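K.L.:
Quick one, what's the 3D model for this:
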Amino acid sequence: MQVIKDTKSLAEAIALLENIHASEGTLLKEHFQFTVSSLNPMNIIKDKISDTFSSPIFKNEIVKGSLGIATGLLSNSLIVGASGGLLNKVVASLVQTGISKVTSTNTEAIKDSGISFLKNVLTKMKIKS
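P.N.:
Predicted coordinates for the structure are as follows:
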């Protein structure tokens, strides 16, 4: 801080302090608005949902579940076909449940097998061209 010797330096010091006060006041208001919006319950819920859906773990679980359900439904439709009796439908439901469970627990092995299968098929297609 400068030494104040006359009214001119006093006016300069006052103007400087008023500028500092105004800029800090603006920053304080902005920080207050940010705090209010971040503590809004809807924003908290929205942020948590966004974090959950952007999580790689969540995406992996969705893929596992989808793969399990898809393979189960495919096996069910293959077993029952266009029309099936009661026993056929019960067996198909049991097979669907079993295949869904196995598929959802072994997605990494299935994914690795699928990737190697696709690589083999694509390399054979490339050789034949």
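K.L.:
Going by C-alpha atoms from here, please, whenever you check contacts or count neighbours.
P.N.:
Noted.
K.L.:
The longest helix along the chain: which residues count as buried?
P.N.:
Longest helix of the chain, by residue count under DSSP state H: helix 7-38. The neighbour-count check on helix 7-38 (16 or more other Cα atoms under 10 Å) flags Ala13 as buried.
K.L.:
Now show me the structure for the sequence below, then we'll compare the two:
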Amino acid sequence: MIEDAFVFDCVCHVFNFDKSNAFGKPGEMFIDHLYAFHQVLNAPGEKTLSPEEYMRQWHPEEIGRMVFDESPTDMIVAQPLPLTDLFKDGLSSWERCAEMARLYPDRAIFWGRLIPSRAKKRSI
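P.N.:
Model prediction:
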């Protein structure tokens, strides 16, 4: 392990795995699929969360604790997800990711997104 390495995680999401966030069976199946990955891809000795612990709305403070306090990560990019065909908030909402950046201004960068087909034209 490199002791003096700066660890920058450029993909961090504040997930909403609550099944009520899903648009029907496809979204629910996607959440189940991600939970299955969590169960089988954890490194030996890592805690595997129960479905009740995992399948819920995660909060920026929890992500901050896991990423900054329980790992060697120094800085992150908080990214929303645009899975709006499957989830009401896209699975990682821009509001939660922006909150992550507000809570950790020296350690989190908000990566916004723009969907041109949904943008409103403004006059200057």
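K.L.:
TM-score of the superposition?
P.N.:
The TM-score (TM-score structural alignment, normalised by the length of the second structure) is 0.23; 50 aligned residues with a Cα RMSD of 4.4 Å.
K.L.:
related to what we said a few turns ago, tell me the gap between the longest helix of the first structure and the middle of its chain.
P.N.:
Distance of helix 7-38 of the first structure from the chain centroid (Cα atoms, centre = their mean, to the nearest Å) equals 40 Å.
K.L.:
next helix or strand past that helix?
P.N.:
helix 41-54 (DSSP states H and E).
K.L.:
so Asp9 of the second structure sits in a helix?
P.N.:
No: secondary structure of Asp9 of the second structure (DSSP: H, G, I helix; E, B strand; the rest coil): strand, not part of a helix.
K.L.:
burial of it, as a residue count?
P.N.:
The tally of other residues near Asp9 of the second structure (other Cα atoms under 10 Å) stands at 14.
K.L.:
so what's it closest to, chain neighbours aside?
P.N.:
Of all residues not flanking Asp9 of the second structure in the chain, Ile76 sits nearest, at 4.6 Å (Cα to Cα, 6 or more residues apart in numbering).
K.L.:
tell me which element the one you found is part of?
P.N.:
Judged by DSSP H and E, Ile76 of the second structure forms part of strand 75-78.
K.L.:
helix or strand right after that strand?
P.N.:
helix 94-103.
K.L.:
contacts for whichever helix or strand comes after that next one?
P.N.:
Downstream of helix 94-103 of the second structure, the first helix or strand assigned by DSSP H and E is strand 108-110. Residues outside strand 108-110 of the second structure that contact it (Cα atoms under 8 Å, 6 or more residues apart in numbering): 75-79, 97-98, 100-102.
K.L.:
how about 7 Å then?
P.N.:
With Cα atoms under 7 Å, 6 or more residues apart in numbering as the contact definition, strand 108-110 of the second structure has outside contacts at 75-79, 97-98, 100-101.
K.L.:
re the thing from before, any figure for the gap between the residue nearest to Asp9 of the second structure and Arg102 of the second structure?
P.N.:
In this structure, Ile76 of the second structure and Arg102 of the second structure are 13 Å apart, going by Cα to Cα, to the nearest Å.
K.L.:
out of those two, which sits in the more crowded spot?
P.N.:
Between Ile76 of the second structure and Arg102, Ile76 has the larger neighbour count (other Cα under 10 Å), namely 25 against 15.
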